[in-house]
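>>> After the sequence you'll find the predicted model.
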Amino acid sequence: MSESSSAAVPRTTWEYCHSGAERIASGQLLPGDERHGQLVLLLAAVIAGCADEAELVGAEVGRVPVDGPGGLLELLRSRARLAVQACSALPGLGAEQRSALLALDRGAFQVVQALADDTLVGHLMIAGGRAPTVREAANATIRVRVLKGTQAALGRATVG
């Protein structure tokens, strides 16, 4: 399911991690907000760390669970900065945000970490207590965004 026809199709494991993180973080902050890029990078790094531990590559990273053993929340809460240090962010695809995140002091890093935690917990709430995978969480974000767009369009159509 493609978000737009102009979006590049992921080819590498890092590109799949970054794409999934971008979709999961969609709507959390405005894309121009510097924290949006940091949020995406942190989520991508955690996805990559979990995928590496589970020996998942390419599109298989979509099978990483959000919660539970080997899940995103576990790594985010216990070793987030290490995941950022270990991730293979590429220039133009997270490298700049990786450098910025690693330059943050502990308190500022924890702000981004808390935002990532809130984002993932929100996906658990949408899933109704069932622990979704990265793929399911990313697809749910798209569905919610489409529903909000439809509601806004319907609201404008009935008001005008």
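Here it is on my side, so go on.

>>> Please count neighbours and contacts with C-alpha atoms only from this point.
Noted.

>>> Residue 117 belongs to a strand?
No. Counting by DSSP: H, G, I helix; E, B strand; the rest coil, residue 117 is not part of a strand but helix.

>>> now the strands for this protein?
Counting by DSSP state E, one finds no strands in the chain.

>>> now the helices: where do they sit in it?
Taking DSSP state H as the criterion, the chain carries its helices at 13-25, 34-53, 72-86, 95-103, 106-126, 134-159.

>>> got these as a markdown table, with mean neighbour count columns?
Below are the helices of the chain laid out as a markdown table (neighbours: other C-alpha atoms under 10 Å):
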| stretch | mean neighbour count |
| --- | --- |
| helix 13-25 | 23 |
| helix 34-53 | 25 |
| helix 72-86 | 19 |
| helix 95-103 | 17 |
| helix 106-126 | 17 |
| helix 134-159 | 15 |
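
>>> what residues are up against residue 116?
Counting by C-alpha atoms under 8 Å, 6 or more residues apart in numbering, residue 116 touches 39, 42-43, 76.

>>> before we go on, here's another structure to hold up against the first:
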Amino acid sequence: MPDITTSDEQQQQQQHIKYGELVVLGYNGQIPNGDRGRRKSKFQLRQRTQANGLKAQRQHLCKNADEVQKLTRADFHSISYTLSRNQTVVVQYAHDEDSDMFQIGRSSENQIDCIVMDTVPGAKTFDDLTVPQSTISRYACRIVVSRHPPYTARIFAAGFDASKNIFLGV
């Protein structure tokens, strides 16, 4: 007899798919405005209700800053690689229905799924927790997981800005 499931049952089953866990080894510091549930030492990567992954769509070789600026708009995900003073590669990304994306970093912005904070040696009070220069990037890395078996996970680490763009190079 074939297995017949309703769309509600399928959605419930998808919510239970666990890709894996991200474990922060050692102490994960304090968030100045309170923890709000995203700063944990262990973070479960579960299939999202709706895919939020990205895939490369177009690649451009730019010869000046104006071209780069036009291609790295806030409403578009992009990566820019500076090759030389007058050569930058911009890769634009589009929504990917077949992958889930998880973001890790010290930023407390909503798009960060797992907040990782610096540990301040010798800090005894909340005021001592101010870090003059953080060792953790605001947008430290992204984990992109295929929504289909074998649920392959890829980690991308770089400098991400508030527009969700990655900046690498000189």
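Arrived safely. Treat the numbers as computed from the prediction; the structure is a model and nothing was measured.

>>> where does the TM-score land?
The TM-score (TM-score structural alignment, normalised by the length of structure 1) is 0.25; 71 aligned residues with a C-alpha RMSD of 5.1 Å.

>>> hmm, back to that, which one of the contacts of residue 116 of structure 1 is nearest to residue 84 of structure 1?
residue 42 (6.3 Å; C-alpha to C-alpha).

>>> So that closest one sits against residue 80, correct?
Yes. Applying C-alpha atoms under 8 Å as the test, residue 42 of structure 1 and residue 80 come out as touching, 7.4 Å apart.

>>> how many other residues sit next to the closest residue to residue 42 of structure 2 other than its chain neighbours?
In space, and not counting its chain neighbours, residue 42 of structure 2 is closest to residue 23: 4.5 Å by C-alpha to C-alpha, 6 or more residues apart in numbering. Counted with other C-alpha atoms under 10 Å, residues neighbouring residue 23 of structure 2 total 11.

>>> Quick check: residue 23 of structure 2 touching residue 104?
No. Judged on C-alpha under 8 Å, residue 23 of structure 2 makes no contact with residue 104 at a distance of 11.5 Å.

>>> Next SSE downstream of the strand or helix carrying residue 11 of structure 2?
Applying DSSP states H and E as the criterion places residue 11 of structure 2 in helix 7-15. Counting by DSSP H and E, the next helix or strand C-terminal to helix 7-15 of structure 2 is strand 18-23.

>>> Tell me what angle whichever helix or strand comes after that following strand forms with helix 7-15.
Following strand 18-23 of structure 2 in sequence order, the next helix or strand is strand 42-46 (DSSP H and E). Counting by axes from the mean of the first three to the mean of the last three C-alpha atoms, to 10 degrees, strand 42-46 of structure 2 lies at 140 degrees to helix 7-15.

>>> between residue 42 and residue 80 of structure 1, what contacts are shared?
Shared contacts of residue 42 of structure 1 and residue 80, defined by C-alpha under 8 Å, 6+ apart, comprise residue 113.

>>> tell me what the helix or strand encompassing residue 102 of structure 2 is packed against?
Assigned by DSSP H and E, residue 102 of structure 2 belongs to strand 99-105. Secondary-structure packing of strand 99-105 of structure 2 (3 or more C-alpha pairs under 8 Å, 6 or more residues apart in numbering; DSSP states H and E): strand 53-62, strand 114-115, strand 141-146.

>>> Would you mark the buried spots in that strand?
Within strand 99-105 of structure 2, the residues scored as buried using 16 or more other C-alpha atoms under 10 Å are 99-105.
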